[in-house]
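Visitor: only geometry, no sequence info:
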């Protein structure tokens, strides 16, 4: 078959090339301490959209740096309590999606919480100086500042905070909270399960935000990773700081977080993916030490993977 990356045998052994900062563990310890010190001030507002089978709410909470984060919360009306919940994350620049997208889970007795990433296409605040959608540039936001100000640091913390809020809802079984998403959503599902290790199961689909230097090496700093090229062109045109830049990006590199996951993992990858190269995804998967399974689609790229949603639901339904 044609290749866009390494042969599969090499992918299964690949360990990534993006540097891991020496103080990586201290960095995330400090970040989590900041998150836990925040009073989330959770607010539930009934939505205009309601169904006979599920109640729908706009859920708001305060994240790090004072941002009010929005999530759609769908709660089955007739489910036993406590019941399982799934936390969903969307693709880059997007939003939590339609209410109807969550009803399949609600029909199976799951509560669903779908987060709007700060600064992207939903209703969450970006407190970095602007209101509204900043569209892209989130990978490089903060690179010229202290590493504690990287925007994806805050977004990763939002995922963990939302999962903790889900676990504290009286109707939810805190031991059966799961995470899922595709592309950026797959990355955030991994980050969520890594930073909130009580997540019982995680199902990432072709995760973004892993092994940035490999993407650069493959000349794939385009599409979703275009901002890496933009950054170098504007701020380091001679690549004099290249090593320092990739090391700083290592703080928000999934491959360095994925070993922290304690729940079961079901991950999906397409071997023809030129948006999030397979090797970058394997870098994160190969470092996972939890119980894990990988579903490989040889002929598919960064697109819908047939059967992946069904497999994810079955995974979450397994005892």
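Guide: Received the coordinates, thanks. Quick caveat, the model's predicted, so the values are computed rather than measured. Residues are numbered from 1 along each chain as shown.

Visitor: from here on, contacts and neighbour counts on C-alpha atoms
Guide: Noted.

Visitor: identify all contacting residues around stretch 138-158.
Guide: With contacts defined as C-alpha atoms under 8 Å, 6 or more residues apart in numbering, stretch 138-158 is touched by 27, 31-32, 35, 63-64, 69, 117-118, 188, 191-192, 195, 227-228, 231, 245, 248-249, 251-252.

Visitor: only whichever of those are buried, select them in PyMOL.
Guide: The buried subset of these, as determined by 16 or more other C-alpha atoms under 10 Å, is captured in PyMOL by this line:
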select buried, resi 31+32+35+63+64+69+117+118+188+191+192+195+227+228+231+245+248+249+251+252
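
Visitor: take the contacts of stretch 138-158 and keep only those in strands.
Guide: Applying DSSP state E to the contacts of stretch 138-158, the entries found in strands are residue 69.

Visitor: for the closest residue to residue 299 other than its chain neighbours, give me its contacts.
Guide: Nearest non-adjacent residue to residue 299, counting by C-alpha to C-alpha, 6 or more residues apart in numbering: residue 272, 6.0 Å away. For residue 272, the contact set (C-alpha under 8 Å, 6+ apart) comprises 3, 4, 5, 278, 298, 299, 300, 301, 302.

Visitor: of the residues you listed - the most surrounded one?
Guide: Most neighbours among those, by other C-alpha atoms under 10 Å: residue 278, with 24 neighbours.

Visitor: for the closest residue to that residue other than its chain neighbours, the count of nearby residues, please.
Guide: Closest residue to residue 278 apart from its sequence neighbours, by C-alpha to C-alpha, 6+ apart: residue 271 at 5.8 Å. Close neighbours of residue 271, defined as other C-alpha under 10 Å, add up to 26.

Visitor: again with the one 4 residues further on
Guide: Residues contacting residue 275 under the criterion other C-alpha under 10 Å number 19.

Visitor: now do the SS call for it.
Guide: Judged by DSSP: H, G, I helix; E, B strand; the rest coil, the three-state class of residue 275 is coil.

Visitor: and the contacts of residue 272, which is closest to residue 76?
Guide: Closest to residue 76 out of the contacts of residue 272 is residue 302 (32.0 Å), distances taken as C-alpha to C-alpha.

Visitor: go ahead and confirm the closest one touches residue 274.
Guide: Yes. Between residue 302 and residue 274 there is a contact under C-alpha atoms under 8 Å: 7.1 Å.

Visitor: quick one: the helices in this protein, in order.
Guide: Taking DSSP state H as the criterion, the chain carries its helices at 8-11, 24-36, 103-107, 151-168, 184-195, 212-217, 226-235, 242-249, 278-286, 308-317.

Visitor: now do the second one: everything it contacts.
Guide: With C-alpha under 8 Å, 6+ apart as the test, helix 24-36 has contacts from 63, 64, 148, 153, 157, 161, 195, 251.

Visitor: kindly present the residues you listed as TSV, with separate columns for distance to residue 141.
Guide: Output for those, formatted as TSV (distance: C-alpha to C-alpha, whole Å):
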residue	distance to residue 141
63	17
64	16
148	11
153	10
157	15
161	21
195	21
251	13
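
Visitor: below is structure B, check it against A:
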């Protein structure tokens, strides 16, 4: 069934921001703390049975100096510098195997896939530990890990790792640092939305069925995982409700979107019970940069799947031709004025 508002209401749904005091300062401090540690990217080429693709195991220092793993794949014949997609992964997933990520190198792009610390026990294996949680390969529980304090919250570390993934990609000689795109679906979409606000000079962002947007509404209208983790936590910690949402407001995609001038292509499934359509449109309608959205009327959290990938590839073709995928025009020659309180790297 359709689980949210009619489309004509969604297109105009722009709820009031729940922006905590000191939001910008919090993220400036977070990135400053992260950058106290040398990025120290290491790219080790690994042998695969992929004759047309070169693959590198990636290691770099994320939040706290913790080692984050990933893959970098490039066309075997590439001499560079190449445009690059930094790919973020959905909840419970990990970096998996190199052959899971062939779309972009087959299209002539590099792709850096960031493993999600502490995750990878649900649907694709991960190998990056979260030293704060003391584990990797966890299946559930990240949404409430450290949720009583923004400084301790899991997603503070993960979003900072996402920013460092862009920096790691730009450090490789086969990557053109001026042509970096971020991409992700669900939790990966949340990362793409946050990182493209925190790193203002990205070329583009693909933000599909994004998680972690309009979080309080999502927790109130859906019982689907992983938002259900918040409900279970508050069912037992009744007196912590205001404290929990005060933390979550520091990570809400709407607050990043309002500061985000990176051109972006969003997608939404109108039958999505995991990231309800109103939560996606809340971020989309607040997004401050050039934007467009693909609406998949009879789809749920899978969104457009391969059809959305085709939209990405069309957009990538436009980007390489010097055109905007959302306006069709040549890119702006001047940077648009940032909204009040815009984040700085």
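Guide: Cool, got the structure. Remember, predicted model here, so these are calculated numbers, not experimental data.

Visitor: can you list the helices of the first structure in CSV and add distance to residue 76 of the first structure?
Guide: Output for the helices of the first structure, formatted as CSV (distance: least, C-alpha to C-alpha, whole Å):
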stretch, distance to residue 76 of the first structure
helix 8-11, 41
helix 24-36, 29
helix 103-107, 5
helix 151-168, 14
helix 184-195, 22
helix 212-217, 40
helix 226-235, 40
helix 242-249, 40
helix 278-286, 33
helix 308-317, 16
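
Visitor: tell me which stretches of the stretch 1-150 of the second structure form strands.
Guide: Per DSSP state E, counting those that start in this stretch, the stretch 1-150 of the second structure carries strands over the ranges 42-46, 53-61, 67-75, 82-88, 110-114.

Visitor: deepest of those strands, which one?
Guide: Highest mean neighbour count among the strands of the stretch 1-150 of the second structure (mean count of other C-alpha atoms under 10 Å): strand 110-114, with a mean of 28.

Visitor: tell me the mean distance between that one and the first structure once they are aligned.
Guide: Strand 110-114 of the second structure differs from its equivalent in the first structure by a mean of 0.8 Å after superposition (mean C-alpha distance after the TM-score superposition for the first structure).

Visitor: which residues touch the residue nearest to residue 278 of the first structure?
Guide: So residue 271 of the first structure contacts 3, 4, 5, 277, 278, 296, 297, 298, 299, 300, 301 (C-alpha under 8 Å, 6+ apart).

Visitor: so what corresponds to the residue nearest to residue 299 of the first structure in the second structure?
Guide: Under the alignment (TM-score structural alignment), residue 272 of the first structure pairs with residue 271 of the second structure.

Visitor: spatially central residue in the first structure, please.
Guide: residue 188 (0.7 Å; C-alpha atoms, centre = their mean).

Visitor: spatially nearest residue to whatever residue of the second structure lines up with residue 188 of the first structure (excluding sequence neighbours)?
Guide: Superposed on the second structure with TM-score structural alignment, residue 188 of the first structure falls opposite residue 191. Nearest residue to residue 191 of the second structure in three dimensions, chain neighbours excluded: residue 159, at 6.1 Å (C-alpha to C-alpha, 6+ apart).

Visitor: that neighbour -> the first structure?
Guide: Aligned counterpart of residue 159 of the second structure in the first structure: residue 156 (TM-score structural alignment).

Visitor: how close does the nearest residue to residue 292 of the second structure once chain neighbours are set aside get to residue 247 of the second structure?
Guide: Excluding the flanking residues, the one nearest residue 292 of the second structure by C-alpha to C-alpha, 6+ apart is residue 265, at 5.0 Å. Noted for residue 265 of the second structure: a distance of 28 Å to residue 247 of the second structure, by C-alpha to C-alpha, to the nearest Å.

Visitor: residue 89 of the second structure now?
Guide: Counting by C-alpha to C-alpha, the gap from residue 89 of the second structure to residue 247 of the second structure is 23 Å.

Visitor: next: residue 11 of the second structure.
Guide: As judged by C-alpha to C-alpha, residue 11 of the second structure and residue 247 of the second structure stand 28 Å apart.

Visitor: wait, what's in contact with residue 195 of the second structure?
Guide: Counting by C-alpha under 8 Å, 6+ apart, residue 195 of the second structure touches 159, 162, 163, 182.

Visitor: again, only this time at 10 Å
Guide: Under the criterion of C-alpha atoms under 10 Å, 6 or more residues apart in numbering, the neighbours of residue 195 of the second structure are 159-166, 182-183, 189, 202, 205, 256, 260, 262.

Visitor: nearest to residue 93 of the second structure, of those residues?
Guide: residue 189 (13.3 Å).

Visitor: burial of that closest one, as a residue count?
Guide: So residue 189 of the second structure, with other C-alpha under 10 Å, has 29 neighbours.

Visitor: again, but for residue 240 of the first structure
Guide: Quick note: residue 240 of the first structure (other C-alpha under 10 Å) scores 10 neighbours.

Visitor: what's near enough to touch it?
Guide: residue 232.

Visitor: please report the distance of it from residue 222 of the first structure.
Guide: Relative to residue 222 of the first structure, and taking C-alpha to C-alpha, residue 240 of the first structure is found at 21 Å.

Visitor: residue 53 of the first structure too?
Guide: When residue 53 of the first structure is compared with residue 222 of the first structure (using C-alpha to C-alpha), they lie 43 Å apart.

Visitor: how about residue 175 of the first structure?
Guide: Taken as C-alpha to C-alpha, the span from residue 175 of the first structure to residue 222 of the first structure is 40 Å.

Visitor: got it, and residue 258 of the first structure?
Guide: 25 Å.

Visitor: which of the two has more neighbours?
Guide: More neighbours surround residue 258 than the other of residue 258 of the first structure and residue 222, with 24 against 15 (other C-alpha under 10 Å).

Visitor: could you find the closest non-adjacent residue to the more buried one?
Guide: residue 288 (5.3 Å).

Visitor: which ones are touching that neighbour?
Guide: 194, 255, 256, 257, 258, 259, 260, 261, 262, 265, 282.

Visitor: was I right about the second one contacting residue 280?
Guide: In this case it means residue 255 of the first structure. Yes. Between residue 255 of the first structure and residue 280 there is a contact at 8.2 Å, judged by C-alpha atoms under 10 Å.

Visitor: quick one on the thing from earlier: tell me which of the strands of the stretch 1-150 of the second structure lies nearest to residue 103 of the second structure.
Guide: Using C-alpha to C-alpha, these put strand 110-114 closest to residue 103 of the second structure, at 8.9 Å.

Visitor: counting by contacts, list what the closest one packs against.
Guide: In terms of contacts (3 or more C-alpha pairs under 10 Å, 6 or more residues apart in numbering; DSSP states H and E), strand 110-114 of the second structure is packed against strand 53-61, strand 67-75, strand 82-88, helix 103-106, helix 154-170, strand 175-185.
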